[in-house]
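Asks: quick one: sequence and predicted model below, then my questions.
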Amino acid sequence: MTLILICLLIATLMPILAKAPLAFAQNKQQGGYDNRHPRAQQNALVGFGARAKAAHENCFEALIMFTPGALAVIALNQVGPIAQYLCIAFIVARIAYLFCYWFNYHLLRSICWGLGFLCSIGLIGLTLY
């Protein structure tokens, strides 16, 4: 169970960690990071900055898909090797997804997204039988 909880912690922290490249891109804009209107500044980003923003936002979406499955596995006492592998695979896929998004590897990014999604669905599937 500890491994699944660690994966939940990493998944929960991932949106915050993914904010760093976004903040970097904002800081590189003329005038630097606009702490008074950061969302307006983010909407004006292009290239790497726009991809960093999208990757950051997608971390929240992935967290919403992963959390129910991980919690269901714990709540229904389905913690086993398969559940642990799915959780680890989710984290690895999501980290790879971030790097693919930042560096514009769009096809590989989509594959990583799909793998993370399948891991999330797989966790819920484990609890159904």
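Replies: Perfect, I can see it now. Numbering: from 1, shown residues only.
Asks: from here on, just use CA atoms for contacts and neighbour counts.
Replies: OK.
Asks: quick one: residue 58 and residue 91, what's the gap?
Replies: The spacing between residue 58 and residue 91, counted by C-alpha to C-alpha, to the nearest Å, is 14 Å.
Asks: ok, residue 6 next?
Replies: Using C-alpha to C-alpha, one obtains 10 Å as the distance from residue 6 to residue 91.
Asks: higher neighbour count, these two?
Replies: Between residue 6 and residue 91, counting by other C-alpha atoms under 10 Å, residue 91 is the more crowded of the two (20 against 13).
Asks: for that one, give its distance to residue 48.
Replies: 22 Å.
Asks: also residue 58?
Replies: Relative to residue 48, residue 58 is positioned 15 Å away (criterion: C-alpha to C-alpha).
Asks: which helix in the chain has the most residues?
Replies: If you go by DSSP state H, the chain has its longest helix at helix 48-75.
Asks: got another one to weigh against that:
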Amino acid sequence: MLAIAYGCVLIAAVLPYLWVAIAKSSGERYNNRNPRAWQARQEVPRSNLANAAHLNAFEAFAPFAAGVILAQLAQVPADRIAALSVAFIVFRVLHGLMYVGNRHALRSLVWVGGLACVVALMIMAMLRAGMPAS
């Protein structure tokens, strides 16, 4: 079961690059000499929205990875860690799709779902860490 959670950490680590690939393929011909200046010049909404999804995916990665590690260290049952990890990935993929599709209300809703998964992992770790050893 932990292999599923670890696979989800890998997916979450790679997900930002999916969104940036969409950003770079949606604007004018990509120029790698100065990528940030290139992105700043883009007027194609899809490019800018995909770039924002890319940045948000990076922001979400560290808390998620920490939540998985903390839950494992605290010996939270592996099936719970795996279930929350899969749910997090589903929410994050939907988040990026809603971002690129400019569906701001749904994007915020699925963002909350992903955050809830991270918070649940951390709370379960905290509660298990406070339990006496059996």
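Replies: On my side now, so go ahead. Note that this is a predicted model, so its numbers are computed, not measured.
Asks: give me the neighbour count for residue 126 of structure 1.
Replies: The criterion is other C-alpha under 10 Å. On that basis, residue 126 of structure 1 has 17 neighbouring residues.
Asks: what do we get in structure 1 for residue 99 of structure 2?
Replies: Following TM-score structural alignment, the counterpart assigned to residue 99 of structure 2 within structure 1 is residue 101.
Asks: how about its match, what does it touch?
Replies: With contacts taken as C-alpha atoms under 8 Å, 6 or more residues apart in numbering, residue 101 of structure 1 has the following neighbours: 51, 52, 55, 109.
Asks: apply 7 Å and report the result again.
Replies: When contacts are counted by C-alpha atoms under 7 Å, 6 or more residues apart in numbering, residue 101 of structure 1 touches 51, 55, 109.
Asks: spatially central residue in structure 1, please.
Replies: The geometric centre of structure 1, computed from its C-alpha atoms, lies nearest to residue 59 (C-alpha atoms, centre = their mean), at 3.2 Å.
Asks: need the nearest residue in space to it, chain neighbours excluded.
Replies: By the measure of C-alpha to C-alpha, 6 or more residues apart in numbering, the closest residue to residue 59 of structure 1 outside its immediate chain neighbours is residue 15, 5.0 Å from it.
Asks: so what's residue 82 of structure 1 up against?
Replies: Here residue 82 of structure 1 is in contact with no residues (criterion: C-alpha under 7 Å, 6+ apart).
Asks: mind checking the SS state of it?
Replies: Following DSSP: H, G, I helix; E, B strand; the rest coil, we place residue 82 of structure 1 in the helix state.
Asks: counterpart of it in structure 2?
Replies: Across the two structures, residue 82 of structure 1 finds its equivalent in residue 80 of structure 2, going by TM-score structural alignment.
Asks: could you do residue 43 of structure 1 as well?
Replies: Looks like residue 43 of structure 1 aligns to residue 40 there (TM-score structural alignment).
Asks: next, count neighbours for that match.
Replies: Counted with other C-alpha under 10 Å, residues neighbouring residue 40 of structure 2 total 9.
Asks: what's the mean deviation for the host helix or strand of it versus structure 1?
Replies: When secondary structure is defined using DSSP states H and E, the element that contains residue 40 of structure 2 is helix 35-41. Overlaying structure 1 shows helix 35-41 of structure 2 at a mean distance of 1.0 Å from the equivalent residues (mean C-alpha distance after the TM-score superposition for structure 1).
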